[in-house]
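**Q** Structure for this input, please:
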Amino acid sequence: MTFMKKSGCLLAVCCLALLAAACSQDTKSTQPIHTSATPLPEWRSGYRIYVTNETSGDLSVIDGTTNDVLATVPLGKRPRGIHASPDQRTIYIALSGSPPAPPGVDESTLPPPDKSADGIGVFDVEQNKLLRVIQGGSDPENFDVSLDGSTLFVSNEDISSASFIEVASGKLTETIRVGEEPEGVKLSPDGKEVYVTAEADSSIAVIDIAARKLAASFKVGRRPRNIVFLPDGSRGYVNAENDGTIVLFDAVKKQKIQDIQLGKPGEIKPMGLALSPDAKKLYVSTGRGRKVFVIDTVTNQPIASFEVGQRPWGIAVSPDGKTLYTANGPSNDVSVIDIESQTVVKKIKVGASPWGVEIIGRGY
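**A** Below is the predicted model of the structure:
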């Protein structure tokens, strides 16, 4: 993330230069350095948890029944955002060569970004193997996948844009300007629109996929990050990190409905979002707040909160709705939480700085 303000002129020049580079680069798929598969037990039922580890640059594969780490697969630099394809046979991972920029760090003192490391990794679930890296975008952190699995929608934080990338060819087919410092990307349930949060603009940009243009933009709250939709697509939720709120918005009218206050701004910083399988509850990780909040999606009020670990970020719910998982960056582990009792039943050691969590089920 970018935390230091840049001068207007410098930002404009840099953005134009980076945008030109991103659009002109060779966007064909390339073979990664690490391609060897790790044999895993036969898998016909149950589920597995996949965790990106930002600092160690790898992927932890966890058995959802035993909570054992089955494999650790090298990926590339700074793996963060992670999403499964609609058929759950492929996992995509955002990779970035830009150095981390924590709060208060002067970016001019950081090493230059390695743009050759930017891209989306393509991981085969059955082979447990990174097949290739689609080179495209600029400092990609998050993305989503079209309903037919043919296109990736990627936020480019460095250049305030979102890109359309064709999975089969690896070609970047469209780049659309959005708000400043885009991060979260979410496809609408009907697959017709892509929503992109802009941290510095406190807004959400809505892209019409068929028209390939910006259709709307609306304000939500300070430093919005991630979005989830109710299944019917009528409403959505986005976290406003610096306000300590979850914002409920109307996805039809493209406007904010209400703030759901979780705590004092600065003390509670909502990060990851995950809906229960029945969409009746929204789970929110809070980073340095160490907690997960539970929101009733009918009343839109918090109904519970409980501690889960150090700086929980990525969050996911098991297919049966009984277990919650959070990626805890500083402690290099994943918390396994029994939802009924709201207690941590185990912490699983993974790689360095776990970031994103994705779950793939079989037989559900």
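**Q** Could you use CA atoms for every contact and neighbour count after this?
**A** Noted.
**Q** where's stretch 239-255 relative to the chain centroid, distance-wise?
**A** 17 Å (C-alpha atoms, centre = their mean, to the nearest Å).
**Q** For the comparison step, fold the sequence that follows:
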Amino acid sequence: MMRRKINWLLTAVQIGLLTWSGTTLAADQVYVANEGADTVSVLDAASLKTLTNVHVGKMPHNVQVSPDGKLVWVTNNGEPDHAADVSAHKGMAQGDHDAMGKPGAIWAIDTATNAVVAKVPVGMHPAHVVVSPDGRLAYVTNGGDNTVTVIDTAARSHVATIPVGQFPHGLRFSPDGKEVYVANLKGGTVSVIDTASQKEVAQVPVGKGPAQTGFTPDGRLAFASLSGENAIAVIDPGTRKVIRKVAVGTVPIQLYATPDSRTLVVANQGTRKKPGSTVSLIDLERFKVAKTVVTGAGAHGVTVDREGRYAYVTNMYANSVSVLDVKDRKVTKTVPVGKVPNGISVTP
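**A** So this is what the prediction gives:
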């Protein structure tokens, strides 16, 4: 009788844990910057169903969920102006951007309410935003004035402006939070920012048209997508030198390493006239493309969930988002979002 009670109790606990786990999974959300619609789409990560669209500033280019999951930071060009030419920010189709005439901003969305709760001015033509591992600081690339703005996320105020290379675009933190690698799109280099001193301490020559950077979570490798070479530069963070290049699809833009540091997911955008529609999965043990997966026209933004099972990809020219099963190496679903989806981020 006692054994039956114990078995029943264990079964009840297991069911409770499964229910709790399912609830947690259902709460995970994907955020998409729709550059041509002045919105951020909020998707349920499991079903890819659109939960809502949040109106933000002009031409939102990139989004980043904070480490605690409470805020989503969005780069844009200030208050919406429906009379403005929404095609002004179309440069990545040719591996470039047209600079905007006014300083931009980053806006913060409260993930609990999906309301905009902060608007912080930054530099000219902000592109990407990343948040430090401790959540205290946000770093924003300003392509129009060759700087990175540092924002105090709690005070929502300016901390520093850091000069970097020519036309900074994508950027990422090293896993230990001590450095930020910035892709200088027109400079052919990656700037290394020391987060303690808030200064650029090195520029690493990488190749043509570096659009985004990244790291393996174990800190062993860093990367830069070379949109002008159809390749990925692999960087040794210790020596700050390119140790090899891996050929991928046309005009690679965003990239993201899986949590186990074994696979690099690369979105190949192509150009507006000849859109790319693939994602390259690079085996980081052999430094070879293990699989090329078709997603949609203009594959641009990419992020990977915390388990490393799914990658979420924006298809700029198809106005859609695809979910890619990293283990099975296939797309499981593609859904429509807003016009010109660009940056993408998932609940950490």
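**Q** against structure 2, where does stretch 342-351 of structure 1 fall?
**A** Alignment of stretch 342-351 of structure 1 against structure 2: residues 329-338, by TM-score structural alignment.
**Q** Report the buried residues of the matching stretch.
**A** Neighbour-count burial for stretch 329-338 of structure 2 flags Arg329, Lys330, Val331, Thr334, Val335, Pro336, Val337, Gly338 (criterion: 16 or more other C-alpha atoms under 10 Å).
**Q** how about Asn62 of structure 2, what's its match in structure 1?
**A** By TM-score structural alignment, Asn62 of structure 2 lines up with Gly81.
**Q** Then Ala196 of structure 2?
**A** Under the alignment (TM-score structural alignment), Ala196 of structure 2 maps onto Ala210 of structure 1.
**Q** Relative to Asp144 of structure 1, how far out is the nearest residue to its match once chain neighbours are set aside?
**A** Closest residue to Ala210 of structure 1 apart from its sequence neighbours, by C-alpha to C-alpha, 6 or more residues apart in numbering: Lys192 at 7.1 Å. Look at Lys192 of structure 1 and Asp144 of structure 1: by C-alpha to C-alpha, to the nearest Å, they are 13 Å apart.
**Q** which one of these two has more residues nearby?
**A** Remark: of Lys192 of structure 1 and Asp144, Asp144 carries more neighbours, 24 against 14, as counted by other C-alpha atoms under 10 Å.
**Q** Just the element for the more buried one, please.
**A** strand 140-145 (DSSP states H and E).
**Q** can you tell me what part of structure 2 that strand aligns to?
**A** So strand 140-145 of structure 1 sits over residues 126-131 in structure 2, by TM-score structural alignment.
**Q** thinking again about what came up before, burial check on the match of Ala196 of structure 2, number of neighbours?
**A** Using other C-alpha under 10 Å: Ala210 of structure 1 sits among 9 other residues.
**Q** Wasn't it part of a helix?
**A** No - with DSSP: H, G, I helix; E, B strand; the rest coil as the criterion, Ala210 of structure 1 is assigned coil and is not in a helix.
**Q** you'd agree it is up against Val194?
**A** No - counting by C-alpha atoms under 8 Å, Ala210 of structure 1 does not reach Val194; the two are 10.6 Å apart.
**Q** what do we get in structure 2 for Lys171 of structure 1?
**A** Aligned counterpart of Lys171 of structure 1 in structure 2: Ser157 (TM-score structural alignment).
**Q** who's in contact with that match?
**A** Contact analysis of Ser157 of structure 2 by C-alpha atoms under 8 Å, 6 or more residues apart in numbering lists Val120, Ile151.
**Q** And it, how close does it get to Pro67 of structure 2?
**A** Distance, Ser157 of structure 2 to Pro67 of structure 2, by C-alpha to C-alpha: 19 Å.
**Q** do Lys119 of structure 2 as well
**A** 19 Å.
**Q** Then Phe215 of structure 2?
**A** 16 Å.
**Q** higher neighbour count, the two?
**A** Counting neighbours by other C-alpha under 10 Å for Phe215 of structure 2 and for Pro67 shows that Phe215 has the greater number, 25 against 16.
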